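*Asks:* Okay, here's the prediction I keep looking at, along with the sequence it came from:
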Amino acid sequence: MTQSAQPTQVWLTQKTYDRLNAELEDLRGPRRQEVIERISAARDEGDLKENGGYHAAKDEQGKIEARIIQLEEMLSQASTETSDDDGVVSPGKLVTYRYAGDDEDEQFLLGAREVDDDHEDVEVFSPQSPLGSAMVGATRGSTVDFEAPNGKTLKIEVVDAVPFRE
């Protein structure tokens, strides 16, 4: 028997956590109930083989149940805690960086991609993304190697990493 991997903590802003929690409650309650009623009504119509409404409702039910599982898992692993202001790149930090030899600073928030929906003013990268994973653990002033999508290795300087404030 193989042992399952440890769950990965997911960093969310409080705004994103609240939005996802509200979506979960809606899916568990009103949305789930509405689909069950549609399935029941379609069953009452008779022959299910050629009942498009029944099949559409069953498909929607499957999508709702899958999303419920996804949200439950994500929210059970979620943290909204503000990171320490220690200059180390970690989830929940607003990271300022520049490519070696470039004078222009760029920024991103290291967190779950779902945060992007609530904070369009800042680019969000997950810790599992190529850029995020290359920078996790790096400290202010350090340089890291980053393998770009085109396969080239680029040097990136960490200018700053500060806790994100909504």
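*Replies:* On my side now, so go ahead. Residues are numbered from 1 along each chain as shown.
*Asks:* okay, CA-based contacts and neighbour counts for the rest of this
*Replies:* OK.
*Asks:* my guess is Leu71 contacts Leu20, does it?
*Replies:* Yes - because the distance of 7.0 Å satisfies CA atoms under 8 Å, Leu71 is recorded as touching Leu20.
*Asks:* ok, Leu71 - how many residues close by?
*Replies:* For Leu71, the tally of surrounding residues (other CA atoms under 10 Å) stands at 18.
*Asks:* contacting residues for it?
*Replies:* Contacts for Leu71 (CA atoms under 8 Å, 6 or more residues apart in numbering) come out as Leu20, Asn21, Leu24.
*Asks:* distance of the second one from Gly62?
*Replies:* When you say that, I think you mean Asn21. 19 Å (CA to CA, to the nearest Å).
*Asks:* more neighbours, the two?
*Replies:* It is Asn21, of Asn21 and Gly62, that has more neighbours when counted by other CA under 10 Å, with 15 against 12.
*Asks:* Doesn't the more buried one belong to a helix?
*Replies:* Yes - counting by DSSP: H, G, I helix; E, B strand; the rest coil, Asn21 falls inside a helix.
*Asks:* residues touching the closest residue to Glu147 other than its chain neighbours, list them.
*Replies:* Closest residue in space to Glu147, ignoring its immediate chain neighbours: Thr153 at 4.4 Å, by CA to CA, 6 or more residues apart in numbering. Residues in contact with Thr153 (CA under 8 Å, 6+ apart) are Asp145, Phe146, Glu147.
*Asks:* so of those residues, which ones are in strands?
*Replies:* Using DSSP state E, the members of the contacts of Thr153 that fall in strands are Asp145, Phe146, Glu147.
*Asks:* Return a PyMOL selection command for the buried portion of those.
*Replies:* A single PyMOL command selects the buried members of the ones in strands among the contacts of Thr153 (16 or more other CA atoms under 10 Å):
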select buried, resi 145+146
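*Asks:* In CSV: the ones in strands among the contacts of Thr153, plus distance to Pro127.
*Replies:* Listed next are these as CSV, based on distance: CA to CA, whole Å:
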residue, distance to Pro127
Asp145, 15
Phe146, 13
Glu147, 15
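*Asks:* here's the one I want to compare it with:
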Amino acid sequence: MNRVPMTVEGAEALQTELNELKKVKRPQVVAAIAEAREHGDLKENAEYHAAREQQGFIEGRIQEIEAKLSNSQIVDVTKISNNGKVIFGSTVILINMDDNNADEVQYKIVGDDEADIKKNKLSINSPIARGLIGKEEGDIANIQTPKGSVEYEIAEVLYL
């Protein structure tokens, strides 16, 4: 079985969602179904059908999260000694060598489920992350973007 890498924060977020679904959402939808049943004829009972559909979504998401957590390999970079190498879970500070006015950018390399470019979290499978993995502080990485190749200097690698 292929283990999927996941950060500690990513696993905690999924566990929190799972607890919410099991302890709050699931009981709410069961109560809604019971209440809708009391209204009589189920064939034309929109509330009943909506609640059953919602129950299907909740149960599907619970199974999906449980599968992701069981197939995950939790990587805690804070417990790995920092040798300046870009690895899964590390935070990388980059300088765009092609743009003299560019500020430094900071990205954390995370699993697919955790990726969120607005929070500067890059999927391990993204072109930028793939171009950075294995490189070290001070290295230059050529990253293929839709606008062509961009050179980034790896200014710093943090294991936060």
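*Replies:* Received the coordinates, thanks. The shown structure was predicted, so the numbers you read here are calculated from the model rather than taken from an experiment.
*Asks:* So after superposing, what's the score?
*Replies:* TM-score for the superposed chains, counting by TM-score structural alignment, normalised by the length of the second structure: 0.79, backed by 155 aligned residues with a CA RMSD of 2.7 Å.
*Asks:* Once aligned, what mean separation remains between stretch 37-44 of the first structure and the second structure?
*Replies:* Compared with the second structure after fitting, stretch 37-44 of the first structure has a mean deviation of 2.3 Å; criterion: mean CA distance after the TM-score superposition for the first structure.
*Asks:* right, I mislabeled it, should have said stretch 66-73 of the first structure
*Replies:* Mean deviation of stretch 66-73 of the first structure relative to the second structure after superposition (mean CA distance after the TM-score superposition for the first structure): 2.2 Å.
*Asks:* tell me which residues in the longest helix seen in the first structure are buried?
*Replies:* When the first structure is scanned for its longest helix (criterion: DSSP state H), the result is helix 52-76. Neighbour-count burial for helix 52-76 of the first structure flags Gly53, Tyr54, Ala57, Lys58, Glu60, Gln61, Ile64, Arg67, Ile68, Leu71, Met74, Leu75 (criterion: 16+ other CA under 10 Å).
*Asks:* distance from the centroid: which residue in the first structure tops it?
*Replies:* Gly46 (42.0 Å; CA atoms, centre = their mean).
*Asks:* and it, what is it in contact with?
*Replies:* Contacts of Gly46 of the first structure by CA under 8 Å, 6+ apart: none found.
*Asks:* To which residue of the second structure is it aligned?
*Replies:* The equivalent of Gly46 of the first structure in the second structure is Gly40 (alignment by TM-score structural alignment).
*Asks:* hang on, that match in a helix?
*Replies:* No - the assignment for Gly40 of the second structure (three-state DSSP) gives coil, which keeps it out of a helix.
*Asks:* before we move on, the earlier item: translate the residue nearest to Glu147 of the first structure into the numbering of the second structure.
*Replies:* In the second structure, Thr153 of the first structure lands on Ser149 (TM-score structural alignment).
*Asks:* Equivalent analysis for Ser142 of the first structure, please.
*Replies:* Alignment note (TM-score structural alignment): Ser142 of the first structure maps to Asp139 of the second structure.
*Asks:* what about its match, distance to Leu132 of the second structure?
*Replies:* 9 Å.
*Asks:* The two - which one has more neighbours?
*Replies:* Per other CA under 10 Å, whichever of Asp139 of the second structure and Leu132 has more neighbours is Leu132, with 25 against 14.
*Asks:* Reformat the contacts of Leu71 of the first structure as TSV; add distance to Asp105 of the first structure.
*Replies:* Shown next, in TSV, are the contacts of Leu71 of the first structure (distance: CA to CA, whole Å):
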residue	distance to Asp105 of the first structure
Leu20	32
Asn21	35
Leu24	38
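*Asks:* Out of these, which is nearest to Val122 of the first structure?
*Replies:* Checking these against Val122 of the first structure by CA to CA gives Leu20 as the nearest, at 19.0 Å.
*Asks:* Compute the number of surrounding residues for the closest one.
*Replies:* 19.
*Asks:* Give me the mean deviation of whatever helix or strand Glu157 of the first structure lives in from the second structure.
*Replies:* Using DSSP states H and E, Glu157 of the first structure sits within strand 153-163. Following the fit onto the second structure, the mean deviation recorded for strand 153-163 of the first structure is 1.6 Å by mean CA distance after the TM-score superposition for the first structure.
*Asks:* Tell me how far the spatially most central residue of the second structure lies from Pro5 of the second structure.
*Replies:* For the second structure, the residue nearest the mean C-alpha position is Glu114 (1.1 Å; CA atoms, centre = their mean). Distance, Glu114 of the second structure to Pro5 of the second structure, by CA to CA: 11 Å.
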